[in-house]
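1. For reference, the sequence and a predicted model appear below.
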Amino acid sequence: MKRLKKEFFHLPTLELSRALLGQTLVKETSEGRTAGRIVETEAYIGPEDRAAHSYGARRTKRTEIMFASPGHVYTYTMHTHCLFNVVSAPEDNPEAVLIRAVEPVSGRDLMEIRRNGRKELEWTNGPGKLTKAMGITMEDYAKCCYEDASIYLLEGSAPEDIASGPRVGIDNSGEAVNYPWRFWDPASRYVSKSRKKPGTP
């Protein structure tokens, strides 16, 4: 498989969220290599998106990388979990795509160790789970998905179908709660448990 090129990440954020489905996320660490096929994403389109960290064009130490060019890594910590995002939209337009779930492709033994022996379906079916399984940490903040040697994306195959629905865990975001900006592969067993069906409350 070839690396995704710089131009791929310049798609509009909603298009990129869909296009990332089926692509392969790779993480290289001193412990070994893990890879997973992306099966679930969420788009965050600030400054107008009340659910985005960059809502209102907030520019803080945490969100600074969101103002960079597309393809950079935006990691942040939530409830002790590290979450992995791909920066999107032109420079100074702080938008990003959260990777919510992947299907293990390689490095299964290492994933199992990192997930403390949990059953395979529980290794990567959530944004905090996949980062633990793959060894993605805050040290990956601001790396570049198409240039870096330790975290990058490879060309994959798009799913036959793409489902969409409201995003997860943004209950205090006003009208943004209902935006159908979550996308997933309905054929994958690794999609996170929350809101699998389009339009569910």
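-> That came through, no problem.

2. going forward, measure contacts and count neighbours with C-alpha atoms only.
-> Noted.

3. Would you agree residue 34 is in contact with residue 109?
-> No. Applying C-alpha atoms under 8 Å as the test, residue 34 and residue 109 come out as separate, 9.2 Å apart.

4. so where do the helices sit in the protein?
-> Under the criterion DSSP state H, helices of the chain are mapped to 13-19, 108-114, 127-134.

5. tell me the most buried of those?
-> Among the helices of the chain, helix 127-134 has the highest mean neighbour count (mean count of other C-alpha atoms under 10 Å), at a mean of 24.

6. and that one, what does it pack onto?
-> The contact analysis (3 or more C-alpha pairs under 8 Å, 6 or more residues apart in numbering; DSSP states H and E) places helix 127-134 against strand 81-88, strand 95-106, helix 108-114.

7. Which among these is found nearest to residue 184?
-> Residue 184 lies closest to strand 95-106 among those, at 8.7 Å (C-alpha to C-alpha).

8. now the helices and strands packed on helix 127-134 in CSV, with distance to residue 13?
-> Supplementary listing: these in CSV, determined by distance: least, C-alpha to C-alpha, whole Å:
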stretch, distance to residue 13
strand 81-88, 6
strand 95-106, 7
helix 108-114, 29
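
9. Which one, of the ones you listed, ends up nearest to residue 167?
-> Among the helices and strands packed on helix 127-134, the nearest to residue 167 by C-alpha to C-alpha is strand 95-106 (10.2 Å).

10. tell me the angle of the closest one relative to helix 127-134?
-> Between the axis of strand 95-106 and that of helix 127-134 there is an angle of 50 degrees, by axes from the mean of the first three to the mean of the last three C-alpha atoms, to 10 degrees.

11. re earlier: which among the helices and strands packed on helix 127-134 is found nearest to residue 180?
-> Comparing those against residue 180 with C-alpha to C-alpha, the closest turns out to be strand 95-106 (13.5 Å).

12. okay, pairing it with this:
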Amino acid sequence: MYLKLSTSFYKEDVLDVAPALLGKTLVRRFENGSIQQFTITEVEAYRGTKDLACHASKGRTARTEVMFHEGGMVYVYLIYGMYWMLNIVTGRENDASAVLIRGLNGISGPGRVGKALQLDKSFYGEDLSTSKRLWIEDTGIKPEYITTPRIGIAYAGEPWVSKPWRFLLKE
């Protein structure tokens, strides 16, 4: 077992936190008491109200409220009425940035991540530094990674669709 990441880790700029999450261990304690650990392998950065691919670009709403809090909070939202997407809020209060967890070891795709972790609305606003059911641990590893444009954000237009804000562990 490694050390749980401190709140200060998440309070940095999203473009620093996103690649720094790669190789870290996401830990989930399930209702039955079992614990599973996953290596974070793929993430995407969403950078505040000016990033048209970011939910916060639509302003402060009931859905996005937690994004305007200090880093280290969980932002989950439901897509297609069936998949809970896991995002980690970053930055200082009102930065409204978050990192989407797109992949874990053996799990590719943010919908599959949410399903494997058995996420639901109750995770919205969870504090990763104090949670007993979801947290991230530092492995001490600083892996190599590659960057690509984010996926599925054509609606945002340029320059947002071309920003290399998707980070993947280098194989």
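-> Here it is on my side, so go on. Keep in mind it's a predicted model, so treat the numbers as computed, not measured.

13. what residue of the first structure takes the place of residue 53 of the second structure?
-> Residue pairing (TM-score structural alignment): residue 53 of the second structure is matched to residue 51 of the first structure.

14. now swap in residue 120 of the second structure and tell me
-> Taking TM-score structural alignment as the criterion, the aligned counterpart of residue 120 of the second structure in the first structure is residue 137.

15. And residue 170 of the second structure, by the same measure?
-> Residue 170 of the second structure maps onto residue 186 of the first structure when the alignment is built from TM-score structural alignment.

16. how many neighbours does the residue lying closest to that match once chain neighbours are set aside have?
-> The spatially closest residue to residue 186 of the first structure, leaving aside those adjacent along the chain, is residue 163, at 6.2 Å (C-alpha to C-alpha, 6 or more residues apart in numbering). A total of 16 residues lie near residue 163 of the first structure under the criterion other C-alpha atoms under 10 Å.

17. Can you give me every residue that contacts the nearest residue to the match of residue 120 of the second structure once chain neighbours are set aside?
-> Closest residue in space to residue 137 of the first structure, ignoring its immediate chain neighbours: residue 82 at 6.1 Å, by C-alpha to C-alpha, 6+ apart. Under the criterion of C-alpha atoms under 8 Å, 6 or more residues apart in numbering, the neighbours of residue 82 of the first structure are 75, 76, 128, 131, 132, 136, 137, 138.

18. could you measure the last one against residue 14 of the first structure, distance?
-> This points to residue 138 of the first structure. In this structure, residue 138 of the first structure and residue 14 of the first structure are separated by 25 Å, where distance is defined by C-alpha to C-alpha, to the nearest Å.

19. picking up where we left off before, translate the residue nearest to residue 186 of the first structure into the numbering of the second structure.
-> The alignment partner of residue 163 of the first structure in the second structure, by TM-score structural alignment, is residue 146.

20. which residue ranges form the strands in the first structure?
-> When secondary structure is read from DSSP state E, the first structure shows strands at 24-29, 32-45, 73-78, 81-88, 95-106, 151-154, 163-165, 182-184.

21. any chance of those strands in CSV, plus distance to residue 121 of the first structure?
-> Below are these laid out as CSV (distance: least, C-alpha to C-alpha, whole Å):
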stretch, distance to residue 121 of the first structure
strand 24-29, 17
strand 32-45, 13
strand 73-78, 22
strand 81-88, 18
strand 95-106, 9
strand 151-154, 22
strand 163-165, 20
strand 182-184, 16
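
22. For residue 134 of the first structure, see how far away the residue nearest to residue 31 of the first structure when sequence neighbours are not counted is.
-> Closest residue in space to residue 31 of the first structure, ignoring its immediate chain neighbours: residue 110 at 7.8 Å, by C-alpha to C-alpha, 6+ apart. Using C-alpha to C-alpha, one obtains 8 Å as the distance from residue 110 of the first structure to residue 134 of the first structure.

23. check contacts around residue 54 of the second structure.
-> By C-alpha under 8 Å, 6+ apart, the contact list for residue 54 of the second structure reads 46, 47, 48, 97.

24. Ignore what I typed, I meant residue 92 of the first structure.
-> 66, 67, 68, 69.

25. Residue 22 of the first structure: which of those is nearest?
-> Ranked by distance to residue 22 of the first structure (C-alpha to C-alpha), those are led by residue 69 at 22.6 Å.

26. From what I see, that closest one and residue 96 are in contact.
-> No. Taking contact to mean C-alpha under 8 Å, the distance of 10.6 Å between residue 69 of the first structure and residue 96 leaves them out of contact.

27. Can you pull the residues that touch both of the two?
-> The overlap between the contact sets of residue 69 of the first structure and residue 96 (C-alpha under 8 Å, 6+ apart) consists of 87, 88, 89.

28. now the contacts of residue 92 of the first structure in a markdown table, with neighbour count and distance to residue 179 of the first structure?
-> Shown next, in a markdown table, are the contacts of residue 92 of the first structure (neighbours: other C-alpha atoms under 10 Å; distance: C-alpha to C-alpha, whole Å):
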| residue | neighbour count | distance to residue 179 of the first structure |
| --- | --- | --- |
| 66 | 30 | 20 |
| 67 | 21 | 22 |
| 68 | 21 | 25 |
| 69 | 20 | 25 |
